[in-house]
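Novice: Quick one, structure for this:
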Amino acid sequence: MPTTKKEHIYYGLMMCCGMVVGMMSYNLIRNGLIGTISWQGLLLQFVLCFITAFLVESFVVGPLAKKIAFSLPFDKSKQILVILSMSVCMVTGMVLVMSVYGLATSYFMNPPAGQSLLGSYFTTVGKNFIFALPLQLLIVGPIARYLFKRFIKSEKMTISPT
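Specialist: Down below sits the predicted model:
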């Protein structure tokens, strides 16, 4: 896991990139928008979503998730438990916040008729959480940790609660 500010930035960039690509793809498929958005529009959406996700992760959800995960009563010396608790806390926070972002952009682009905003939000949160947690635990998290260990962190990784 990252220990310096620079390492935190690199790790956050890798995680955000993987999760934004995965979640954007999922939501485009789920909403039947594949093939209806131009490549330029798709690239613009990716850049805006990536910047938003990285800022939210870095300054809001990340610090809060770390505080919550390390305050939970479990053995912090077991790396798998630390990874699982951090992942669950991060995914929960990011889904709650980024679902607002996704809902706002979809309402801006094409306001749905007859749906309540609150109902749409909770539906979106549920569907995004169901996809985001396995995506994080099984695909993006392991790939990002591998790439981080391989290219950024040369020495043995250690876990610190700071």
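
Novice: When you work out contacts or count neighbours from here on, use the C-alpha atoms and nothing else.
Specialist: OK.

Novice: Which SSE is immediately downstream of the longest helix along the chain?
Specialist: Across the chain, the helix with the greatest residue count (assigned by DSSP state H) is helix 79-109. Going down the chain from helix 79-109, the next helix or strand is helix 117-134, by DSSP states H and E.

Novice: To check against the first, give me the structure of this:
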Amino acid sequence: MALVAAFASDVDLLILDEPTSGLDPLMEEVFQRCVTEERERGRTVLLSSHLLSEVEELCDRVSIIRKGATVESGSLAELRHLTRTSVSAELAGPPGGLAALPGVHDLDVRGHRVRLQVDNDKLDAVLRSLSESGVRSLTSTPPTLEELFLRHYQDEVTAR
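Specialist: Just a heads-up that it's a prediction; the model follows:
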């Protein structure tokens, strides 16, 4: 009922705190459509949620807050630029020199298959190196919002 009242109001800024808590999947979809419509009408929607996939789907800008302070803020593209991309590839020949490239992490080579994490500013060099081995298939996946979030909370997760 509170969501209906919020969307029916005539305000420029909607502040929604955990708005989908208790909603079934069908109503979550309706909620997402409502937020999109409000944004298209020029209203600002401030959404606080622990459902990071929902935030990733709905929000233009994201802030990660830790201990009451903002630790990252920006568009998802801006935040992703600050971290690593996952790369998986199947090559025609053996991969050469990947381990020596700066920015390469968690390299796993099994025959002609390669998995790794790469700092985004070093992705170009990794792709060039892979192409020299003949790429048969390639998947490059930017970090999810959950991965960005966990980067700031990793010490709390490992301490438990």
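
Novice: Quick check: TM-score for this pair?
Specialist: Scored against TM-score structural alignment, normalised by the length of the second structure, the superposed chains reach a TM-score of 0.22; 55 aligned residues with a Cα RMSD of 4.4 Å.

Novice: list the helices and strands the longest helix of the first structure packs on?
Specialist: helix 39-56, helix 62-71, helix 117-134 (3 or more Cα pairs under 8 Å, 6 or more residues apart in numbering; DSSP states H and E).

Novice: could the ones you listed go into CSV alongside mean neighbour count and distance to R145 of the first structure?
Specialist: Listed next are those as CSV, based on neighbours: other Cα atoms under 10 Å; distance: least, Cα to Cα, whole Å:
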stretch, mean neighbour count, distance to R145 of the first structure
helix 39-56, 15, 17
helix 62-71, 17, 16
helix 117-134, 16, 15
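
Novice: so which of these comes closest to N27 of the first structure?
Specialist: helix 117-134 (8.1 Å; Cα to Cα).

Novice: Next SSE downstream of the closest one?
Specialist: helix 141-147.

Novice: Show me what counts as buried in that following helix.
Specialist: Buried residues in helix 141-147 of the first structure, counted by 16 or more other Cα atoms under 10 Å: 141, 143-145.

Novice: does M19 of the first structure belong to a helix or a strand, and which?
Specialist: With DSSP H and E as the test, M19 of the first structure turns up in helix 5-30.

Novice: tell me the angle of that helix relative to helix 62-71?
Specialist: Going by axes from the mean of the first three to the mean of the last three Cα atoms, to 10 degrees, helix 5-30 of the first structure is angled at 100 degrees with respect to helix 62-71.

Novice: ok, back up a step: got TSV for the helices and strands packed on helix 79-109 of the first structure, with distance to G18 of the first structure too?
Specialist: Shown next, in TSV, are these (distance: least, Cα to Cα, whole Å):
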stretch	distance to G18 of the first structure
helix 39-56	10
helix 62-71	16
helix 117-134	11
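
Novice: what packs against the helix holding M19 of the first structure?
Specialist: So helix 5-30 of the first structure, by 3+ Cα pairs under 8 Å, 6+ apart, packs with helix 39-56, helix 117-134, helix 141-147.

Novice: in that helix, what counts as buried?
Specialist: So for helix 5-30 of the first structure, counting by 16+ other Cα under 10 Å, buried means 11-20, 22-24, 26-27.

Novice: Please consider this matter closed, and thank you.
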